[in-house]
Structures are given as C-alpha cells and as structure tokens.
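[1] okay, sequence plus prediction incoming.
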Amino acid sequence: MGVSFLSTCPSLLSLVANDTPPSTRYHPRSVPICCNKTIIDVVGEEPFHWRRREVLKCVGATVGLEIIGSSGSLVGMANAADLIERRQRSEFQSQVKGTLYNAIKGNPDIIPSLLKLALNDALTYEKATKSGGPNGSIRFSSEISRPENTGLSPALNLLEEAKKEIDSYSKGGPISYADLINYAAQSAVKATFLAAAISKCGGNEEKGNILYNAYGSNGQWGLFDRQFGRVDAQDPDPEGRVPIWEKASVQEMKDKFSAVGFGPRQLAVLSAFLGPDQSATETLLASDPDVAPWVQKYQRSRETVSRTDYEVDLITTFTKLSTLGQQINYEAYTYPRAKIDITKLKL
C-alpha cells in the first residue's frame, strides 16, 4: 500500500529521496511525521474528502518509509550476490587465460592464425540485418572450410583442445566458442607485445618481461575483459561477407572495414590480423593515401620503448571488433554457491 501512495505523491517522494541518508535505517515509531495541513480543526471549513485524502497521504508515506527503511538488508544481499558472481567470473577468466597462455606458448607459430580466426569470425557482422559477428560460427565445418578461412583449421583445432581442458574445470558451464576465440586472440596479441619487449632487450626474457610490465599496455584491457559472456551462433554465418585478405585490394579492405564502422585507422592497426606477414600487409596498405599515414604512425610507435600509440589503439580496436553486434551475458559462467548445513558445523 505504501508504494502505491508514494507513487501518487511526488512531493513525498522528493522528501524521502532528499532527506533520508542511504545508510540510515528509518524508525517510524521514534521519528514523528508531520504532513502539511493534516492537523486541522475538524469543524473547519475544509471538506471532509480533502482531509481524508491528506490523511491517507500521510499513512502512505509512513508505510512507504517503513518499506524503504527495511529494504537495506535486501540491497545488501543483492550487492553481496553481485560481488560473488563477479569473483566467480574473474576467477574463471583467469583460469581461461592461463590455459590459453600455455597453449600458445607451446605453439608460437599459430599466433597469426589465431588473430585471423578472430577477425574472420567477427567480420561476418552485417549492420543492416544485425546478424553475424564474433559469435563462434566459424567453428562449423561449412564455414571454416571457406576460401577466406584456408589454413585456419589448425588454430581451431588448438582451441578445441584448450576448450576440453577449460570445460573440465568450469563450474559455470562450458565456455562459448565466441569467448574462446576472442580470448585466444587476446592472448596472441599479448604474446606479440611481450615478444617485442624481449626483442628490445636483446632477447633477454627476464629483462623483456620487466620492460613489458613496466611500460607495456596490459592495463588497457579492462573493457575487453568485462565483455565476457558472448553467446554462440547455432548455424554458420552467410557466405560472401569476408574477403580473402591475401587477394583483396586495399579498397576492398577499406570497404569491408567501413561496412562494420571502421576506417583507415582501424585497418592499419589491425594489419597483424590480415595475414601471416605483417610487413607485407603494411607495405600494401601504405600504397593507399588514406591508410598510409596510420601505417607510418604505428611503425614509428613500434620503434619506441613503450609502443603506446600502437598497442593502445590495437587493444581499443580489437575490443570493439570482438563485440560487433553481440549482446553480452554478464551472468555467464556464474554458479550457485554451495549451501552450508549449519547443523553439521562444529563450534
């Protein structure tokens, strides 16, 4: 009843919202409530129905404030549950990254294919129909066997083996291929960043790790890490949406990137995703006046110690690529907490 009365009384709602501190419990028996014009002379000139309405407003406010005051424990429980789910997802995500790191470390030559796998899965996205995108559809045999995906089967096989391990320890259900492919690409990108840092240190892995941790862009992955919960497609995406990158002209590449909301800048920074030889791809892209300035910018950035411009722009672009048209389930991989039988506790 309190809720319905409060909903009809904006003045009382503003009183509750402005004068009741969030952390203070309301005790209606100890705090008097005085409503304007409700304490009146019964034999006065005000009509009875007006007095009744004002009295009911006060009753509604009192009950409503009681509900608000008692809801603190419910809010606390909701916040606690949310924190538990976040921790569950974070712990699972860390395990997934560990598994993928080890898989890639043992197969460094697979890195370009992992990057292209993620790109080709994502660029099936079509804005007009809001279909396709990074939805794991590339796992289907009819899609992975298409000409644009030639040579990517070993990368998919590697991820299928990793998925078996991940699913074996997952408490919140199997990981989606959509998440798996994108987190594998993230691990591959990080591996290239680390390799570049080690190279700058003359091949010394210890110094390279120190350099990467001190000056690298690991902290820029926050938004990407929150996008955890992509849903798999149940059918292959339509054919003809992804170019054969090795045969495509720069204009064809620009047209495809433009169709999903990307421009020359994003095309240049994603050059490592377009084929096994980044240098050859960049040489081709540099022939286009729109793309050339960005290619040169990132080449200069990679020569610096921190490589900030290149790494940050790549992370930002890949994050957007990995969510094209996707609805993220932020409750994915969570699971019910184990119930404790207090009768069995030993005090």
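    Everything's here; your move. Residues are numbered from 1 along each chain as shown.
[2] use CA for all of it now, contacts and neighbours both
    Will do.
[3] ok, now how distant is the residue positioned nearest the centre of the chain from residue 306?
    With distances taken as C-alpha atoms, centre = their mean, the chain has residue 227 as the residue nearest its mean C-alpha position (1.4 Å). Applying C-alpha to C-alpha, to the nearest Å, the value for residue 227 to residue 306 is 26 Å.
[4] again, but for residue 170
    Taking C-alpha to C-alpha, one finds residue 170 at 36 Å from residue 306.
[5] cool, residue 5 as well?
    When residue 5 is compared with residue 306 (using C-alpha to C-alpha), they lie 61 Å apart.
[6] okay, one more to line up with it:
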Amino acid sequence: MSSSIAAASSIGVKANALTRVSKRAINSKPAVVCSASSKSDDVAVGSSQDAVTRRQALAAGAAVTATLGASTPALAGLLDGALDGALTLGGGDVKEKRAVNLPELQIEFISREEGYPLANGGEKGRAQQQYLKFIEPVIVANIDLPYSEYMRLALHDAGTYEVVGKKNGANGSIRFELDRPENALCKKAFASIEKIKKAVDATVTQPISYADLIAIVPHFAARIQFAKDYYEVMGEDDPNYEFLFIGTNPYLGAKMRIGRKDADGPDPEGLVPGEDASTEDLVAWFKRMGLGPNQLVMFAPYMYENPAKGLDLAVQDGTNASVANQYESQRKLGKRAPGPAVTIIKKLKDMTDNCIPGGPPYVGGDRDPNYVEYAYIRGGGEIPRVTTFGAYPGSSDLGSSKFAQKVRGDR
C-alpha cells in the first residue's frame, strides 16, 4: 500500500513539473516548437520558429495526463475528471454559445403603406428579383408554344404605346383587345399566358400582372429554343452554353424588370397595323413607339404567321435593309453563336422596358412596387430595421440576417 502511494506521489511530482514546464514555455519569450527533420523521424527543437499557442500546450498537457492515467491504475479514477476537462479545451460549440447569448430573431410583417416609405429602391429591386427567381421554374414548366408566338403577343400588347405623352403600351390591355382583327393571331399565346398566370398565382402571395407575364415569358421561351439549337450542334455535354449566351440570361445580361401595372380596360383602336399593313405603316408604327429600325427588323419575322411576310415588308425600307444585312451576317455564324440570340433579347427588352405607360420606371422610382413585402426585423444580431422580402411564402427566412441564420443553423 505504502509503495503504491509513493509511486503515486512520485508521478504527481512529475505531472506538476510538466505543468510548470508548459507554463514556462508559454510565458517565456524564446519560442519553442517541434519541427520534423527531413533526414530522420527525430524531433528537433528550435527557438527561431513560431511560438507554441496556449491551446497546443494545454492539449499536450492533457495527452500527458491521459498517458499517466493509463499506465497507473491507481491514478485512473483520480485523473478521470481532469482528463474530461482537458479534452474540452476548445470552448464548446461557438454556434451554441451565440444562440444562447443573442436575442431571438423576430420578424414582424407590416403593411405596405407602413413599410414602403422606410425601404430604399435597391432593397425593393432585390425583393422583386427574389420573386422573379421563385416563379421562373413555374413559368418554364408551363411554356407550351414556340417563342415566336409569345414575341408577337408582347409586341401587340406594347404596340399601342405612344412615346409622345407616354400613353398606353405594355399594360396587359391586350386581354380586352383580342376581338380586334389585328390581334387574331395572339389568341393562342394569350391562352398560354392565362395558364401560366394561374400556375404562378397559386404559388405566390401577390398575383403577377398580365403585363409582366406577357413581357417576360418571351425571355424564357427564347432561351429554351436557344439552348435546344445550341445543343443540337454542339452536343448535350458541351459546358459552354451559359458562358456564351450570358447576354440572354434574365438575371445577368438581360436584367429583366418586373413591376408593370395592368390596365383595367382596352387601349384605343387603330394603333397596331393589321395584315394589310405597308412598309410605311410599320416604320411609322415603331417611330410612334419611340423605337427604330433595329427593333423593327428584329420583330419583323414574328409579326405574321408567315415569318417571311414581315421581313419582306421591313426590308423595302433602305435603312431597315442595311440592319437586316447585319443581322443576317450574325446568323451565318451558325446556331452555336450567341449573336442573333443576344440581339433578339436586347431588342425585346428595349420594347418591354421602355413602352410602359408613364415611361420606364427607374430603380426606386416607384415608391410602392409590386411583388414586395415589408417586415420589421430585430434580434439575432440584427439592428432593428424595416426590411423587404419577395412576395412568396418563406421568403422572409431567405431575406433575414445571414448571421442570424447561421446562429439558428439555417445555413
């Protein structure tokens, strides 16, 4: 018995000595580190290396304590508590500590009337883009016509625009004008838009306007066709589509805008030329909308059921003919080239972004835009403030503080 006590005392003295050495190594200025020799497995001690950190020294002490406990059964029980403490020197889970120390994140939705004066235009624009990205899969899943059909519908809806006075235009009024002879070819596309709108409205908290759907669906429908044409030539495993066709991406090159308001009745008659239109009629039409030969020649193949009819009418004007030649040189590059696709998307944007009643809204120009919800947020590391979310279920979780989301374990 006395011999085991003596052994324990001896080991205790050695442990205390090791502890004092560890402390001295930490507090002394000369740095002591272990470095592996390239010639042998021996460990060399050098004073010119970085200092041992406190955590490394404590971890080494814990390892010594564990070795002593394993080699001396008499001390195993005494060292259990010390060993448990030594193995949790990391300070526990930082996320758990933050969760305890931070107040709970609270999101209180407020009315649009209360919220919109307190949020800036950039926040509102981001909320609208959240909304657009949320509905994109719904739109794409319900597109069932060639993009030329949607292009024609968009042209006829925006085609009533008058740049002088900034009247009429891309406002969804086409739904009241389908009985007019010039809009007869738009019925099929509008029926598809109706189906897409029902699908979108079933998934969001604020219904999308007809004007917005008519303006943005051609973007997605065109990209479907661009990708199909590209992969037919380059193969399904070609990785370069997005890189080459970035100018057609609605969130990058194309930068689609939403927030157009719906008209509650038809626009005046006689503003959109019909089947018997002349070249002069088409030129005057686009001029009245504030557009020119670039937009006219791009839209010409989509004006009538026979694509050649519109293009033949357009090129009878000399300026239009030179623009058409430029476009044709782009097409000669082949289906794998982005030139024609980028031109189509850019000119579509020129029309749908500018031919809006009252003119194109700038960022923040509409104090209370569509598809934006507001909330008061506080706690979770956030400074109390009014913030914006896209108008669809669950968007408040995506829009809250990233730091608070990490604390809650959402990210």
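    Arrived safely, thanks for sending. All of these numbers come straight from a predicted model, not from anything done at the bench.
[7] what's the match for the residue nearest to the centre of structure 1 in structure 2?
    With TM-score structural alignment as the criterion, residue 227 of structure 1 lines up with residue 257 in structure 2.
[8] and its match, what element?
    Under the criterion DSSP states H and E, no helix or strand holds residue 257 of structure 2.
[9] what about the residue nearest to it when sequence neighbours are not counted, how many residues nearby?
    What sits nearest to residue 257 of structure 2 in space, not counting adjacent residues and going by C-alpha to C-alpha, 6 or more residues apart in numbering, is residue 353, at 7.1 Å. The tally of other residues near residue 353 of structure 2 (other C-alpha atoms under 10 Å) stands at 19.
[10] packing partners for the strand or helix carrying residue 353 of structure 2?
    Per DSSP H and E, residue 353 of structure 2 falls inside helix 339-354. With contacts taken as 3 or more C-alpha pairs under 8 Å, 6 or more residues apart in numbering; DSSP states H and E, helix 339-354 of structure 2 sits against helix 147-158, helix 210-234, helix 293-299, helix 318-331.
[11] TSV for those helices, including mean neighbour count and distance to residue 7 of structure 2?
    Below are these laid out as TSV (neighbours: other C-alpha atoms under 10 Å; distance: least, C-alpha to C-alpha, whole Å):
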stretch	mean neighbour count	distance to residue 7 of structure 2
helix 147-158	25	89
helix 210-234	19	80
helix 293-299	22	95
helix 318-331	16	91
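[12] residue 398 of structure 2: which of those is closest?
    Taking C-alpha to C-alpha, helix 210-234 is the member of those nearest to residue 398 of structure 2, at 23.8 Å.
[13] quick one: contacts of that closest one?
    With contact meaning C-alpha atoms under 8 Å, 6 or more residues apart in numbering, helix 210-234 of structure 2 is reached by 139-140, 143, 145-148, 150-151, 153-154, 157, 170-173, 193, 197, 238, 241, 248-250, 256, 258-262, 335-337, 341, 345, 352.
[14] would you quantify the distance from the residue nearest to residue 257 of structure 2 to residue 74 of structure 2?
    To residue 74 of structure 2, residue 353 of structure 2 is 83 Å away according to C-alpha to C-alpha.
[15] got it, and residue 204 of structure 2?
    On the measure of C-alpha to C-alpha, residue 204 of structure 2 and residue 74 of structure 2 end up 69 Å apart.
[16] neighbour-wise, which of those two wins?
    Under the criterion of other C-alpha under 10 Å, the comparison of residue 204 of structure 2 against residue 74 puts residue 204 first, with 18 against 14.
[17] what about that one, which SS state?
    Following DSSP: H, G, I helix; E, B strand; the rest coil, we place residue 204 of structure 2 in the coil state.
[18] what's the matching residue for it over in structure 1?
    That one, residue 204 of structure 2, aligns with residue 170 by TM-score structural alignment.
[19] quick check: closest non-adjacent residue to that match.
    Of all residues not flanking residue 170 of structure 1 in the chain, residue 92 sits nearest, at 7.0 Å (C-alpha to C-alpha, 6+ apart).
[20] to which secondary structure element is the counterpart of the one you found in structure 2 assigned?
    Structural alignment places residue 92 of structure 1 opposite residue 131 in structure 2 (criterion: TM-score structural alignment). According to DSSP H and E, residue 131 of structure 2 maps onto helix 121-142.
[21] hey, where'd the strands end up in structure 2?
    Using DSSP state E, the strands of structure 2 run over 33-36, 43-46, 106-110, 372-379, 382-390.
[22] in a markdown table, list those along with distance to residue 69 of structure 2 and mean neighbour count.
    Putting the strands of structure 2 into a markdown table (distance: least, C-alpha to C-alpha, whole Å; neighbours: other C-alpha atoms under 10 Å) gives the following:
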| stretch | distance to residue 69 of structure 2 | mean neighbour count |
| --- | --- | --- |
| strand 33-36 | 25 | 14 |
| strand 43-46 | 25 | 12 |
| strand 106-110 | 50 | 15 |
| strand 372-379 | 47 | 21 |
| strand 382-390 | 48 | 20 |
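[23] dump the ones you listed into CSV; add distance to residue 11 of structure 2 as well.
    Shown next, in CSV, are the strands of structure 2 (distance: least, C-alpha to C-alpha, whole Å):
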stretch, distance to residue 11 of structure 2
strand 33-36, 25
strand 43-46, 25
strand 106-110, 56
strand 372-379, 52
strand 382-390, 53
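[24] wait, which of the ones you listed is closest to residue 331 of structure 2?
    Per C-alpha to C-alpha, nearest to residue 331 of structure 2 of the strands of structure 2: strand 382-390, 38.8 Å.
[25] list the helices and strands the closest one packs on?
    helix 121-142, strand 372-379, helix 395-399.
[26] picking up where we left off before, just the buried positions in the helix holding residue 353 of structure 2, please.
    Neighbour counts over helix 339-354 of structure 2 (16 or more other C-alpha atoms under 10 Å) mark 339-349, 351-354 as buried.
[27] contact partners of it?
    Taking C-alpha under 8 Å, 6+ apart as the rule, helix 339-354 of structure 2 contacts 151, 154-155, 158, 170, 215, 219, 226, 245, 247-248, 254, 256-257, 291, 294-295, 298, 327, 330-331, 360.
[28] brilliant, that's me finished.
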